[in-house]
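Peer 1: sequence? don't have it. structure:
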């Protein structure tokens, strides 16, 4: 009886392992699509990075919570399109920092000329956007989040320096994590995910005139891999193939006749 129970448990465990392998294979095939990989990266890494910045904010008074809207949107842009125009760490950090500095400059100018009435100055907001557009364009740091930091610095009260410093620290942290993710995982994803990368061991050689030289070259390429294989491929003309068959048959008949005449 115990043997029967043990056999059933063993069979159940084997089925579960097979099911687990099938599910894992399906998940890996799903990840092989770059779009799915990017969406999963956004869902995993963006919340983790924002959580890390939040923890830093709670630990120090340097980082303001007002930087979270542009930081979150900029982080999403980095991971959602790592090969896009705005997926440059220098552009990400520099654009957000320049935007904050432009907003600070606009705030000081409006205060100097007496245009900072109650609440947020409309002139200050306009100047902040204008300065940000000019500076990011001239410095080739055009970044959508730069305009957000330029406006948010207007509502920081007297903590403009702390806000700009927080932008530099938090954006540099996110940019460093992005560079590490892109260089160590995203650009190397074929090594971890794609099962077809082993095909570089197999060399298909179209044979034509001078095919021996090409075949030797292909063999040297495949020989650089442990499981290298060379497949020779040629297209034979139908008439030529029939002539070769007739020639082989003629030679075979001649051999048979020679054997019959032999004593």
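Peer 2: That came through, no problem. Please read all numbers here as calculations on a predicted model, not as lab measurements. Residues are numbered from 1 along each chain as shown.

Peer 1: contacts and neighbour counts: CA atoms only from here.
Peer 2: OK.

Peer 1: any idea how far stretch 111-120 is from the chain center?
Peer 2: 46 Å (C-alpha atoms, centre = their mean, to the nearest Å).

Peer 1: can you list contacts of it?
Peer 2: 107, 110, 121, 123, 124, 154, 155 (C-alpha atoms under 8 Å, 6 or more residues apart in numbering).

Peer 1: off-centre distance for the helix or strand hosting the fourth one?
Peer 2: Assigned by DSSP states H and E, residue 123 belongs to helix 122-138. Computed by C-alpha atoms, centre = their mean, the chain-centroid distance of helix 122-138 equals 33 Å.

Peer 1: A further structure is provided below for comparison with the first:
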């Protein structure tokens, strides 16, 4: 590829619709770096939360709409609460697995059902919310702390998104 073709491609990408994706990549990466640094210093903030948060963040920053998407922290919180509710419900009737990498199939079923019904009722479609709920057994912190971290991390992302949309 000639240098001129590379330059032409870069100009088209940066000036056109690729600008949004480039901005998302270069905003989401440092944003998640900050959240990960916080996770490394705070034992109560599990890193497992961040793969779905990364997916949601990228999706959020590449949305065409200029509005702030408060559905993201709501959806992720619904997912986390669904996982918590499912574990409590199943744990009341059965012994939950104690091995760190084993999850009760019933907890998975109820998490997906609770999250699916709740998100449907709220008319919110943020698929990583299901992952947030399903990661709860692996978080290594209490369910209440996990839900609080989901709220805090997703609200932080929304605040940065709101500032970005106000500037862009």
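Peer 2: In hand now; what should we look at? Since the model is a prediction, treat every value here as computed from it, not as a measurement.

Peer 1: tell me how the two chains score on TM-score.
Peer 2: Here the TM-score for the pair of chains, by TM-score structural alignment, normalised by the length of structure 2, is 0.85; 160 aligned residues with a C-alpha RMSD of 2.4 Å.

Peer 1: and the helix holding residue 123 of structure 1, what does it pack against?
Peer 2: helix 89-112, helix 144-152 (3 or more C-alpha pairs under 8 Å, 6 or more residues apart in numbering; DSSP states H and E).

Peer 1: quick one, which of those gets closest to residue 64 of structure 1.
Peer 2: For these, proximity to residue 64 of structure 1 was assessed by C-alpha to C-alpha; helix 144-152 is nearest, at 10.6 Å.

Peer 1: whereabouts in structure 2 does the closest one align?
Peer 2: Aligning helix 144-152 of structure 1 against structure 2 (TM-score structural alignment) gives residues 127-135.

Peer 1: likewise stretch 162-176 of structure 1?
Peer 2: The aligned range for stretch 162-176 of structure 1 is 145-159, by TM-score structural alignment.

Peer 1: and if you look at stretch 39-58 of structure 1?
Peer 2: Taking TM-score structural alignment, stretch 39-58 of structure 1 hits residues 21-40 over in structure 2.

Peer 1: the matching stretch vs structure 1, mean deviation?
Peer 2: When structure 1 is overlaid, stretch 21-40 of structure 2 sits 1.0 Å from its aligned residues on average, using mean C-alpha distance after the TM-score superposition for structure 1.

Peer 1: need the residues that contact that stretch.
Peer 2: 14, 45, 46, 47, 50, 54, 57, 58, 61, 62, 153, 157.

Peer 1: that stretch: which residues count as buried?
Peer 2: Within stretch 21-40 of structure 2, the residues that count as buried by 16 or more other C-alpha atoms under 10 Å are 21, 23, 24, 25, 27, 28, 31, 32, 35, 36, 38, 39.

Peer 1: go on, stretch 110-130 of structure 1?
Peer 2: 110, 116, 121, 124, 125, 127, 128, 129, 130.

Peer 1: for stretch 67-78 of structure 2, same thing?
Peer 2: 68, 69, 71, 72, 73, 74, 75, 76, 77, 78.

Peer 1: all helices for structure 1, in order.
Peer 2: With DSSP state H, the ranges of helices along structure 1 come out as 2-31, 34-59, 68-80, 89-112, 122-138, 144-152, 160-181, 189-192, 211-222, 238-261.

Peer 1: dump those helices to a markdown table, plus distance to residue 203 of structure 1.
Peer 2: Below are those laid out as a markdown table (distance: least, C-alpha to C-alpha, whole Å):
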| stretch | distance to residue 203 of structure 1 |
| --- | --- |
| helix 2-31 | 25 |
| helix 34-59 | 26 |
| helix 68-80 | 36 |
| helix 89-112 | 39 |
| helix 122-138 | 49 |
| helix 144-152 | 47 |
| helix 160-181 | 32 |
| helix 189-192 | 19 |
| helix 211-222 | 6 |
| helix 238-261 | 25 |
